[in-house]
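# Predicted model, plus sequence, below.
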Amino acid sequence: MRLVPTILCGGAGSRLWPVSRDLHPKPFIRLADGQSLLHKAFLRGAKLPGVQEVLTVTNRELFFKTQDEFKEVNEANLPLSYLLEPFGRGTAAAIAAAALSVEKSHGGDALLLVLPADHLIEDQAAFAAAVAQATRLASAGRLVTFGIRPSAPDTGYGYIEANGSDVLRFVEKPSLETARSYVESGHFHWNSGMFCFSAASILREMEQHAGEVLSAVRACITASRAATGSNVTQLELDADTFDKVPNTSIDYAVMEKAQGVAVVPCDIGWSDIGSWNAIGDLAIADTQGNRIEGKAVLYDVSNCYFRGAGRVIGAVGVANLVVIDTPDALLIADKSRSQDVRHVYAQLKAEGNDAHKIHNTVHRPWGTYTILEEGPGFKVKRIEVKPGASLSLQMHHKRSEHWVVVSGTASVVNGEQQLTINANESTYIPALCKHRLANDTDQELVIIEVQSGGYLGEDDIVRFSDTYGRR
């Protein structure tokens, strides 16, 4: 059996703002054990028998961030492949692209195990047993979904009605009364969004039920560019042709219409981590029902969840709150309204406020930068450059920059000059000057950058060459 775990990594995670942002979505959130949801998705797939490679479908803006996550946990050095979307087009498009890729690399009888990157599964042994059952059904040509045995009526999930392993129908999120009747009947399962099928089977069903999606994805792949490196393959999907792919889910496009769909009912400690309440429940409660990640000092406080990012949180005389503190945003919510956090995210996005999109610390393929302070005409950043990494050769129209090396050694192109700058040394980069910052050592490089000028936006960059293929 050739099994290819296929991780779908994206989304905004708007219900988990302010930790989740457009460029730091839910899969990258670290839990109390230090692992991200993406770490856990990779490991649960990689530990299974028969795995040939791990395939990930993600936004191209998240590619290097995803690579860094996998480097932390890919101890077996499994081959990795990536399909990089310019923007989201729903799970039908992502799975069509993945199936075409797997068919080409491993043949039509290879099995895809589709795993959303933002779910939590706490029982690996039960998960492996469910996958073993699913692969037997998928090897026989069935399209297989995983149904979670419901612990209580819940209106936040879709449901699957089944007779044994045979799916009778998929149901959208029901009312509470309907959900209660589903649970009492014993014939319904929560729809987990995980699937298993052979590349040939899903492509055959897509040809029949979602031909427009499949043909558009095929055209996109033909127009796209691939790159192969050491143990890593990536295909950056062409934006112009991908824009023509219908935006729809695999459930609606195929699973609800196909005949002979199978379900594997399972009890695997599954959660879609859809709110701060769900994350808070993973932390250990104190005697007053409070759950704390970070540092909090409490007086007469009960049934609250506090998550901090360095600063001390103080609370007095409150109950049933969620308090999430990040360096640039603070969330305070009633625990019973934690699902409504998405409305704050939506308003920030509508206003064009960057707090919906990025954190003060922004990840780049070469390292990170953190905005320390900014005001009219100036911005101060802390820049960390990984060993052996370099920024692009670039120029700015509107701003000048002053670089001070804090630690490490910087290799700098400043106009016609090639400079080596050590700790406590600096250089000045005027506007319209070509420049590059690089770290040619095996130690991390840290600099402070002071920008000044009439416009300091990140889009004031003209790249002349870039190690990472960015335009």
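Thanks, I have it. Numbering: from 1, shown residues only.
# rest of the way, CA atoms for contacts and neighbours
Noted.
# ok, which stretches of the stretch 151-300 of the chain are strands?
Using DSSP state E, counting those that start in this stretch, the strands of the stretch 151-300 of the chain run over 159-163, 166-171, 188-198, 225-229, 232-236, 262-266, 270-271, 291-293, 296-299.
# Determine which of those strands approaches Leu37 most closely.
Closest approach to Leu37 among those (CA to CA): strand 270-271, 11.1 Å.
# Residues in contact with that closest one: which ones?
Residues outside strand 270-271 that contact it (CA atoms under 8 Å, 6 or more residues apart in numbering) are 119-122, 148, 278.
# Let me see the ranges of the helices in the chain.
If DSSP state H is used as the criterion, the helices of the chain fall at 37-46, 63-73, 90-106, 124-139, 176-185, 199-209, 211-223, 239-242, 250, 276-280, 341-351.
# which one of those helices lies closest to Ser81?
Evaluated over those, closeness to Ser81 peaks at helix 90-106, with 9.3 Å, by CA to CA.
# would TSV of the strands of the stretch 151-300 of the chain with distance to Gln347 and mean neighbour count be doable?
Conversion of the strands of the stretch 151-300 of the chain to TSV gives the following (distance: least, CA to CA, whole Å; neighbours: other CA atoms under 10 Å):
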stretch	distance to Gln347	mean neighbour count
strand 159-163	30	21
strand 166-171	30	18
strand 188-198	28	25
strand 225-229	36	11
strand 232-236	31	18
strand 262-266	38	24
strand 270-271	27	16
strand 291-293	27	20
strand 296-299	29	12
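# that older thread, next step: the contacts of strand 270-271 restricted to strands.
120-121, 148 (DSSP state E).
# By neighbour count, which of those wins?
Ranked by the number of neighbours (other CA atoms under 10 Å), those place Ile148 first, at 23 neighbours.
# Second structure follows, compare the two:
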Amino acid sequence: MTCPLLPVILCGGSGTRLFPLSRESYPKQFLALAGEQTMLQQTAMRLHGFEGDVAVAFSPLLVCNEDHRFLAANQLLEIGIRHADLILEPVARNTAPALALAALHARAGNEDPVMLVMPADHVIRDMDAFHHAVRLGYGLASEGGIVTFGVVPQHPETGYGYIQYRREQANQAFPVEGFTEKPSLALAKQYLAQGNYLWNSGIFMMRPSIWLKALVAGRPDILSCCEGAMQAARCDMDFIRPSAAAFESCPSDSIDYAVMEKLPAHPEWGIPISVVPLQAGWSDVGSWDALWSVLDRDNEGNAVVGDAVQHHGCSGSLFLSSSRLVAGIGLKDVVVVETPDAVLIADKRCTQEVKAVVAQLNQKGNKLASQHRKVHRPWGWYDLIDSGERFQVKRIVVNPGASLSLQMHKYRAEHWVVVKGIAEVTHGDRCFQLQEDESTYIPLGQTHRLSNPGTQPLEIIEIQSGSYLGEDDIVRLDDVYGRVPPVSKAA
């Protein structure tokens, strides 16, 4: 009997390298960068249509940041995945602990499927080639090995790690001899000349029992913390919450450092490691120039996204617009990214330096490093349109059937004007509906709730006024999303 194939999606990531479009609160895996679907959605559907004798789990297993739980769940719902298991990391601890949580959960009930471990923020264009590679790796993984997928290099890239393999004739999977972190340009050129090096894609296959065995040998401290976190885990709606206290004590380490780089030197662990060459249009979209390389381009090599135009001699450039017209004249090999609250202009050769810009913003306490003007919530989203001394204006959209928490504010009052749809308003002891162009006033300290009883999105304009307008001025009294600490930090 064959082992089922379980997609495991690692959905962490801070979103710094694609600033300003990607932010900590809305990183790149939740963006539609290379198609109509978001990168998470594309990853979740990556095994759809997989042919062979292997049974593929209908729903993937996700490990994601607790703050992104509703984003991840809603995006899966949009593509028809309703019962995925979502493990919520209370803090970021890199990929090795994240995979440990997934393996421990997958082993529950004495099951031991083959896990296909995929980052949520990669692009793969050739699904047939990807499925072929997965079929090649499946047999080795089901027999107790660890399989990694190495991308056939197209040029001497210094932004990726490399996998060295031992050539064996008539094989389509090769023994791994070693891993190398991001090399110098001279070393990358040498690797290509040797012909037995592949880019490290960060995609792996193994049984949960094998990953746990590898951690026993290589990082027992990580395994111990994750076991404690999962033993004390609790279920909340569709989410699995490991113990925060246990997981916070876990060391931070990557899959590569914790295990993969050690395996070739430790045959006594009894875990063979192989690499399957992958030629499937892969990219980790780790920078703006990487995104440019996977987008459709015109005859001059320009990629244009959104309401953007390039004119008069532009070449080799990326123009991305989110909210207004962007025009370029006489530009070569540049990146222009426009969002409602920030604009990036960069030489395409320097896009790896975006992380330094984000670090500088964080150092100065600038919230733009982590938050968009448009903020997503489990019930919908809001856009901060304008603000000033003692006031701010928001455009709020509530999804059909959704509602905000029952709450009150200590320092601000609110005016609501319905622009589109029907609003159901709880106002103290009263409950009433507002139609388009109708309004209500919520005085300071008044208990209130906004709901959408309709089948179309509800859109309102909210005007806040008061001595303090921060998002932590919310006292939740009841909440359908389980967010009811005595005082919480977000609407």
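That came in fine, so what should we check first? Quick caveat: nothing in here was measured; it's all calculated off a predicted structure.
# what's the TM-score here?
The pair, once superposed, lands on a TM-score of 0.95 when counted by TM-score structural alignment, normalised by the length of the first structure; 464 aligned residues with a CA RMSD of 1.6 Å.
# For Asp166 of the first structure, find the nearest of the helices of the first structure.
Of these, nearest to Asp166 of the first structure by CA to CA is helix 124-139, at 10.8 Å.
# Next, the buried residues of the closest one.
For helix 124-139 of the first structure, the neighbour count (16 or more other CA atoms under 10 Å) marks 124, 127-128, 130-131, 134-135, 137-139 as buried.
# Report the mean deviation for that helix after fitting onto the second structure.
Superposing on the second structure places helix 124-139 of the first structure at an average distance of 0.7 Å from its equivalents, by mean CA distance after the TM-score superposition for the first structure.
# Who are the packing partners of that helix?
strand 111-116, strand 144-148, strand 188-198, strand 262-266 (3 or more CA pairs under 8 Å, 6 or more residues apart in numbering; DSSP states H and E).
# how big is the angle separating that helix from strand 262-266?
170 degrees (axes from the mean of the first three to the mean of the last three CA atoms, to 10 degrees).
# Which stretch of the second structure is helix 124-139 of the first structure matched to in the alignment?
Alignment of helix 124-139 of the first structure against the second structure: residues 127-142, by TM-score structural alignment.
# how far is the matching stretch from where the chain is centred?
On the basis of CA atoms, centre = their mean, to the nearest Å, stretch 127-142 of the second structure sits 24 Å off its chain's mean C-alpha point.
# next one: stretch 380-391 of the first structure
Centroid displacement of stretch 380-391 of the first structure relative to its chain, using CA atoms, centre = their mean, is 23 Å.
# and Asp442 of the first structure, which of the strands of the stretch 151-300 of the first structure is closest to it?
Distance to Asp442 of the first structure, taken as CA to CA, is lowest for strand 225-229 among the strands of the stretch 151-300 of the first structure, at 21.3 Å.
# and the angle for that closest one with strand 232-236?
Angle, strand 225-229 of the first structure to strand 232-236, by the same axes, to 10 degrees: 170 degrees.
# can you list contacts of strand 225-229 of the first structure?
Against strand 225-229 of the first structure from outside (CA under 8 Å, 6+ apart): 233-238.
# do that again at 7 Å, thanks
If you take CA atoms under 7 Å, 6 or more residues apart in numbering as the criterion, strand 225-229 of the first structure is touched by 233-236.
# can you check stretch 359-369 of the first structure too?
64-65, 328, 370-371, 381-386, 389-391.
# Type out the PyMOL command that picks the buried ones from those.
A single PyMOL command selects the buried members of the contacts of stretch 359-369 of the first structure (16+ other CA under 10 Å):
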select buried, resi 64+65+370+371+381+382+383+384+385+386+389+390+391
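# Closest one to Leu48 of the first structure out of the contacts of stretch 359-369 of the first structure, please.
The closest of the contacts of stretch 359-369 of the first structure to Leu48 of the first structure turns out to be Lys65 (CA to CA; 24.2 Å).
# Next up, the contacts around the closest one.
His363.
# Looking for the alignment partner of it in the second structure.
So Lys65 of the first structure corresponds to Leu71, using TM-score structural alignment.
# Kindly report the same for Asp243 of the first structure.
So Asp243 of the first structure corresponds to Glu248, using TM-score structural alignment.
# how far away is that match from Leu434 of the second structure?
As for Glu248 of the second structure, its distance to Leu434 of the second structure is 46 Å (criterion: CA to CA, to the nearest Å).
# burial count for Lys332 of the second structure?
Neighbouring residues of Lys332 of the second structure were enumerated by other CA under 10 Å; the total is 18.
# what residue of the first structure takes the place of it?
Using TM-score structural alignment, the equivalent of Lys332 of the second structure in the first structure is Ala319.
# do you know how far its match is from Asn353 of the first structure?
Applying CA to CA, the value for Ala319 of the first structure to Asn353 of the first structure is 30 Å.
# What of Gly147 of the first structure?
39 Å.
# Show me what Leu113 of the first structure lines up with in the second structure.
In the second structure, the residue matched to Leu113 of the first structure (TM-score structural alignment) is Leu116.
# So that match is in contact with Pro4, correct?
No: with contact defined as CA atoms under 7 Å, Leu116 of the second structure does not count as touching Pro4 (10.4 Å).
# In space, what's closest to Glu172 of the first structure - neighbours in sequence excluded?
Using CA to CA, 6 or more residues apart in numbering and skipping the chain neighbours, the partner closest in space to Glu172 of the first structure is Gly158 (4.7 Å).
# and the counterpart of the one you found in the second structure, how many residues sit next to it?
For Gly158 of the first structure, the aligned residue in the second structure is Gly161 (criterion: TM-score structural alignment). Using other CA under 10 Å, Gly161 of the second structure has 20 other residues around it.
# With adjacent residues omitted, what lies nearest to the residue mapped onto Gln435 of the second structure from the first structure?
Here Gln435 of the second structure is matched to Asn422 in the first structure, going by TM-score structural alignment. What sits nearest to Asn422 of the first structure in space, not counting adjacent residues and going by CA to CA, 6+ apart, is Thr409, at 4.7 Å.
# thinking again about what came up before, who has more neighbours out of Leu116 and Pro4 of the second structure?
Neighbour totals were compared for Leu116 of the second structure and Pro4, and Leu116 leads with 23 against 18 (other CA under 10 Å).
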